[in-house]
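# I would like the atomic coordinates for the input below:
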Amino acid sequence: MRTTGTYVNTTTLGEAVQAFVPHVLPPADPPLAADSYTATNHRAEMALARLGGVAGLVPSVDWLLYSAIRKEALLTSQIEGTQATLTDLFDDEAGQVLANTADVEEVTNYLRAFRLVRDNLRSEAGLPISVRLLCDAHRLLLDGARGAGKQPGELRRSQNWIGGARPGRAAFVPPPPDKVPELLADLERFIHDPAPLLPPLVRVALVHVQFETIHPFLDGNGRIGRLLIAALLEQWGLLPEPLVYLSGYLKQHQAEYYRRLSAVRTDGDWEGWVGFFLDGVETAATDAERGIVAMASLINADRKRLLAAPRVGAVALRLFELLPLMPRFTIEQARQKLDTTFPTATAAVKRLQELGMLSELTGQKKNRLFSYGAYVELLAGSL
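This is a model prediction of the structure:
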């Protein structure tokens, strides 16, 4: 049986525990068996290629990014127990007052962290994927009340554990804090290896496990680790844009997700994890492809209906093209986006409402909230 690390004795909260220190990547003694991933890797790569190809079905890739990134932010947060919904996010962006503010804050913090990483990777002056960049993302992720006291943006300085009310009953004890910087440096070297021997998707799978095993932060490791997946998929040219939301697959198969991670450490089963991960990429990419086709069909049908309707002015047409980026909104938000007067924005909203594309949700005469209902239902139904 392959060993993937060593155990070291340490003490935390007065209890003696054995912390796991992973070996450097890639797997060795024996190396990862190529016949265990070649076919599944090919299928996953083809699914990603098809996904990249259908992006042209909509006029703006920003429409796709708006929904895909929010789905990933929501699902990766739900894996950690956050209760926010997609409509909560839309309502928050529309300026509505929500009861579950803390949950929504966690999701919006992930969006901020994701944008930070992506902006850096797409800028010549930006940071590469590195400990420093991940710490910067972590600082944004844990910004707010729930992150207080959890060292946002800093590598942990104390021993943590996973599962169990106390260390002695833990399901897994990550490396001692003094080992974390060196282990992350090794992981960086693997990520930036100029002559990698393994396919990119397989390397993404390995990096995710290694990061989760190191567990370098006091909190937020799972979300940063899954953010790292999305960043590497784009950085290594597997997708032109972050259009796949793998956290949906991981949430649906959450028990197996955790079991596969654990089996790497306890049984050396890298092959089982890589196969599970590649199946997930194929499934998530196929689901995202279907979602894009459905989105394009809905928007194209509504646009065709709008163009054929009487008394539809240029402002109403412009408003319709904004809806995929603001599926719930107030008239004031529409006015600002359209750069027009309040009465003109109101008239445009009213015309789309008359055509059944928009609905008003509050029943109020002031501070009304409008929704592109069919679009919201389509996105929410794909989760």
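
# every contact and neighbour count from this point should use C-alpha atoms.
OK.

# quickly find the element holding D136.
Element membership for D136, per DSSP states H and E: helix 131-141.

# who touches whatever helix or strand comes next after that helix?
The helix or strand immediately downstream of helix 131-141 is helix 180-191, counting by DSSP H and E. For helix 180-191, contacts defined as Cα atoms under 8 Å, 6 or more residues apart in numbering pick out 24-26, 129-131, 155, 203, 207, 210-211, 214, 216.

# redo the residues you listed as JSON lines? Include distance to Y375.
JSON lines is the format used below for the contacts of helix 180-191 (distance: Cα to Cα, whole Å):
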{"residue": "V24", "distance to Y375": "46"}
{"residue": "L25", "distance to Y375": "43"}
{"residue": "P26", "distance to Y375": "43"}
{"residue": "I129", "distance to Y375": "34"}
{"residue": "S130", "distance to Y375": "37"}
{"residue": "V131", "distance to Y375": "38"}
{"residue": "L155", "distance to Y375": "41"}
{"residue": "R203", "distance to Y375": "36"}
{"residue": "V207", "distance to Y375": "35"}
{"residue": "Q210", "distance to Y375": "38"}
{"residue": "F211", "distance to Y375": "36"}
{"residue": "I214", "distance to Y375": "40"}
{"residue": "P216", "distance to Y375": "39"}
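
# next, the structure of the following sequence, for comparison with the previous one:
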Amino acid sequence: MGAGSTVDRGANRVRIDLTNTLPTPYQFGRVFISTQTSSNMHLPRNPPQIDLILSDERESRAVLSEGIKEYAKDFNRRYLHWSEVRRRDTGPFDPDAVWARMKLARMDSSIALVFGNTHYHYSISDRIMKMLHEFDMRASVGLFPDTIDPHRKVYYSVSSLMEESIASSQMEGAVTTTKNAKEMLRKNIRPKDKSERMIVNNYKAMRFIKDHTEQPLTPELIRDIHRIVTEGTLDEGCMGVFRDNDDVVVQDSLSGEVFHHPIPMDEVESAVQQLCDFINDEEEFLHPVIKGIVLHYAIAYIHPFEDGNGRVARTLFYWYELKSGYWLMEYLALSRYIKDHKGRYEESYVFGETDGNDMTYFILYNLRALMDSVDKFEDYLKRKIEEERSMKVKLSDYGLNDRQVRIITSLMAGGTTTVRSIQNQYQVSLNTARADVRLMSEVGLLTETGREVNTKVYSWSGKKI
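Purely as a prediction, here's the structure:
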């Protein structure tokens, strides 16, 4: 691994090799330090142990009293962490006692999991059931009007996969604008630095998983995805290889506060295999969205690789949802929501870890992210359909098909295109893309404005329509 390179941000972290990146007093050799770079988050206070609370006779009576019930019920409905409960108004009751009553209720509905030597658990609350139901309803009804053609669906799918790839990379520290990154992917431009390579790799990984939804989850598939997302950004000996050291902590770069110690390297193989067995097991039903979120959480917690754990975890979530029949995921850029609410993303993970690996906090966060992503795509779809309908009327005299109308509409908003970018964006053959350009040029809607590496670049001609 190269010194000073960004290494990883799992569900709540970025790991970097600090050699040659900090002043001499802070060089730690092979120890990889994780940082919280965007949220100024502090490790929440560990919850009190309920067995100690219940061992006190007076506190025990308060915990089991009828008066405390409503506080516990209200806080559990919102699934508050202890760090939030201790700041709330708990009336005549000690916050410790309210927490104990909350935990007793949670334990009644808690489901336990074990991967390797690490125990996890989660609860399926009424709130979670409601969100799952709403997501299922929206996924089954469909977002597209019956009149929309298959080619337009392909366009929206490719565009969303690009958005997801870009946002996921930006979370890891990729420094580029979304607009420039999309131009690179559309035109198939060779990445010129690590940030752009990360984005291209993520996009390749998203395309890869669409073609591998029929196979079960295996350590080999996880390694394959890792190899794709780290190509050209990591030493070859580390690509697709589980880590062989424990030289890592998840730590705030400024305060030194440690958030997480990944599992020991000698437990990684067994933990990953048990996670795969759990995901592949279809004897006991677990809602696919919950199962996918568990996969996301566990990969980030196990931290099997030197780099790329967060990207692998998010890609695997998409893979499992597509495998489970949620075609809607092709059109959702979940990482865009996570990037915009990164502090909450990190917080939900740390809340879980400090509460005995309770994944419920992380489940709730991801369900909110899913619903927001559906809302965003619906708004985008309505806007684009209306925009294209209006433009189709204006361009009706030029004999353009729907795809060509979309190309012109996009260019009128700025930017350029090439034959290759049309081929990549709309998933058509090279000959079809050439025919598009030729027709639009012949009717005076496109004009050649330059070249990029011997490739002709076209722009909107400015013709009055």
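
# hang on, the earlier thing: which part of structure 2 matches the helix holding D136 of structure 1?
Helix 131-141 of structure 1 corresponds to residues 219-229 of structure 2 when matched by TM-score structural alignment.

# picking that back up, who wins on neighbours among the contacts of helix 180-191 of structure 1?
Neighbour count (other Cα atoms under 10 Å) singles out P216 as the most crowded of the contacts of helix 180-191 of structure 1, with 28 neighbours.

# what residue in structure 2 is paired with that residue?
By TM-score structural alignment, P216 of structure 1 lines up with P304.

# quick one, what contacts that match?
F242, R243, M265, V268, V272.

# so what's the residue count around the closest residue to the second one other than its chain neighbours?
Excluding the flanking residues, the one nearest R243 of structure 2 by Cα to Cα, 6 or more residues apart in numbering is F305, at 4.9 Å. By other Cα under 10 Å, 25 other residues sit near F305 of structure 2.

# need the contacts of P304 of structure 2 in JSON lines (columns: distance to A105 of structure 2).
Shown next, in JSON lines, are these (distance: Cα to Cα, whole Å):
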{"residue": "F242", "distance to A105 of structure 2": "38"}
{"residue": "R243", "distance to A105 of structure 2": "39"}
{"residue": "M265", "distance to A105 of structure 2": "35"}
{"residue": "V268", "distance to A105 of structure 2": "33"}
{"residue": "V272", "distance to A105 of structure 2": "31"}
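
# show me the two of the residues you listed that sit farthest apart.
Across these, no pair lies farther apart than R243 and V272, at 12.3 Å, counting by Cα to Cα.

# okay, the two: which has more neighbours?
V272 (22 against 19).

# tell me the SS of the residue nearest to R243 of structure 2?
Assigned with DSSP: H, G, I helix; E, B strand; the rest coil, F305 of structure 2 falls in the coil class.

# my guess is it contacts V241. True?
Yes - distance between F305 of structure 2 and V241: 6.6 Å, which falls inside the contact criterion (Cα atoms under 8 Å).

# contacting residues around the residue nearest to R243 of structure 2?
Neighbouring residues of F305 of structure 2 by Cα under 8 Å, 6+ apart: C238, G240, V241, F242, R243.

# now do stretch 137-144 of structure 1: distance to the chain's middle.
15 Å (Cα atoms, centre = their mean, to the nearest Å).

# which outside residues touch it?
105-106, 109-110, 112-114, 116-117, 148, 150, 152-154, 220, 224.

# stretch 237-249 of structure 1 now?
45, 48-49, 51-52, 64-65, 68-69, 71-72, 75-76, 79, 200-201, 226, 230-231, 233-234, 280-281, 283-285, 288, 383.
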